[in-house]
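Trainee: Got a predicted structure here, sequence first:
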Amino acid sequence: MKKVLILLSAVCLISLTSCKQNAAAKIDPSNVTAAAERDAKSNKLPVITFDKKEHDFGQIVSGTPQETVFSYTNTGEAPLVITDIKSTCGCTVPQDWSRQPLAVGESDKFTVKFNGKGANKTSKVINITANTSTGKESVKITAFITPDPNAASKGANTNLGPVIQ
């Protein structure tokens, strides 16, 4: 039994030492150079710069639709790709944004439509998913919503008369 164990140990040692010599010989210097260049390029990322990060619609009457445009520029070192733009609620809808890569130095825009419903001071955040260093950017819309003066008169004719039993 000792002879088998010694023989097995010797075979393992021979195979391990032969692998070290073969692995070093298999490294291609051109692959190392190509990997270094690829890694240097991967550090270059796009940067999205907005003309404004927040838009205030001011005082509006409840139910009055609003719309604004957010413009942005790629100020980074690589093409900018926006994969998604979403609002925090269904009352605010981002539209008309390009899914095509935006070259360095180029600008684009997207529209945000807000249904204008709510009460008092209202803020909505629009989240942009892109290939920037953080992966997410955001802009915000705000408004002070006052009650619709016509809404009270519309609901005033709800008198059904006396209840007959």
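Mentor: Thanks, I have it. Given the structure is predicted, the values throughout are model-derived calculations rather than measurements. Numbering: from 1, shown residues only.

Trainee: For the rest of this, base every contact and every neighbour count on C-alpha atoms.
Mentor: Noted.

Trainee: and after the top helix by length along the chain, which helix or strand comes next?
Mentor: If you go by DSSP state H, the chain has its longest helix at helix 2-25. For helix 2-25, the following helix or strand on the C-terminal side (DSSP states H and E) is helix 29-42.

Trainee: residues of that following helix that come out buried?
Mentor: By 16 or more other Cα atoms under 10 Å, helix 29-42 has no buried positions at all.

Trainee: one more structure, for comparison:
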Amino acid sequence: MKTLILITTVLLSSFSFAQPKIEFKAKDNTIDYGTVSKETDNGIRTFEFTNTGDAPLIITNVQSTCGCTVPTKPTEPIMPGQTGKIDVKYNMNPGPIRKTITVECNAKNIDEGRIALKIKGEVIVKQEISPLEKKKTSPME
């Protein structure tokens, strides 16, 4: 009987030491869009990560600081050693991009299971010259 209790205790304690860990591939957990145009860029970027722990990683929530940025989280647990992704779609409004996406998960290597991802860059309006617009230079110049 004592042996059964000892084996049960060892098994249960080994489960409590199993920990999921999350490591993002993006430097400083930031994706830089650079200078982009709404006409030539769909605004979608992907944060890739790996579960470097020894237990399943569960992403419970992913939310943005505003409605102009829509993140999509994985629906299934990420097993140890496996990679996952969080897609982010920015609506490409002209101007600077400075947004934060908060990820909530069961990873033990981050404070309170929350980590901030950031996107930055600038969206410009592509200037098009109308074919009907005449050149303002004269042939005498």
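Mentor: The structure has been received and is ready for your questions. Everything numeric in this text was worked out from a predicted model, so none of it was measured.

Trainee: What value does the TM-score take for this pair?
Mentor: Superposed pair, TM-score by TM-score structural alignment, normalised by the length of structure 2: 0.71. Supporting alignment: 121 aligned residues with a Cα RMSD of 2.6 Å.

Trainee: to the chain's geometric centre, what's the distance from the longest helix of structure 1?
Mentor: Distance of helix 2-25 of structure 1 from the chain centroid (Cα atoms, centre = their mean, to the nearest Å) equals 53 Å.

Trainee: which residues are contacting it?
Mentor: By Cα atoms under 8 Å, 6 or more residues apart in numbering, the list of residues contacting helix 2-25 of structure 1 from outside is empty.

Trainee: separation between the spatially most central residue of structure 1 and residue 138 of structure 1?
Mentor: With the centre of structure 1 defined as its mean C-alpha position, the nearest residue by Cα atoms, centre = their mean is residue 129, 1.2 Å away. For residue 129 of structure 1, the distance to residue 138 of structure 1 equals 9 Å [Cα to Cα, to the nearest Å].

Trainee: Check residue 80 of structure 1 too.
Mentor: Distance from residue 80 of structure 1 to residue 138 of structure 1, counting by Cα to Cα: 15 Å.

Trainee: More neighbours: those two, which one.
Mentor: More crowded of residue 80 of structure 1 and residue 138, by other Cα atoms under 10 Å: residue 80, with 25 against 15.

Trainee: So what does the more buried one match up with in structure 2?
Mentor: Superposed on structure 2 with TM-score structural alignment, residue 80 of structure 1 falls opposite residue 57.

Trainee: Could you do residue 91 of structure 1 as well?
Mentor: Correspondence of residue 91 of structure 1 to structure 2, assessed by TM-score structural alignment: residue 68.

Trainee: what lines up against the residue nearest to the centre of structure 1 once you look at structure 2?
Mentor: Aligned counterpart of residue 129 of structure 1 in structure 2: residue 104 (TM-score structural alignment).

Trainee: And residue 71 of structure 1, by the same measure?
Mentor: Under TM-score structural alignment, residue 71 of structure 1 pairs with residue 48 in structure 2.

Trainee: what residues are up against its match?
Mentor: Contact partners of residue 48 of structure 2, counting by Cα under 8 Å, 6+ apart, are 24, 25, 26, 83, 84, 85, 86.

Trainee: Please apply the same query to residue 55 of structure 2.
Mentor: Contacts for residue 55 of structure 2 (Cα under 8 Å, 6+ apart) come out as 18, 19, 20, 79, 80.

Trainee: List buried residues within those residues.
Mentor: Among the contacts of residue 55 of structure 2, those scoring as buried are 19, 20, 79, 80 (criterion: 16+ other Cα under 10 Å).

Trainee: The second one sits in which helix or strand?
Mentor: This points to residue 20 of structure 2. Going by DSSP H and E, residue 20 of structure 2 is not part of any helix or strand.

Trainee: Residue in structure 1 paired with it?
Mentor: Structural correspondence for residue 20 of structure 2 with respect to structure 1 (TM-score structural alignment): residue 46.

Trainee: State the distance from that match to residue 74 of structure 1.
Mentor: 6 Å.

Trainee: and if you look at residue 129 of structure 1?
Mentor: 14 Å.

Trainee: Next: residue 12 of structure 1.
Mentor: For residue 12 of structure 1, the distance to residue 74 of structure 1 - Cα to Cα - is 57 Å.
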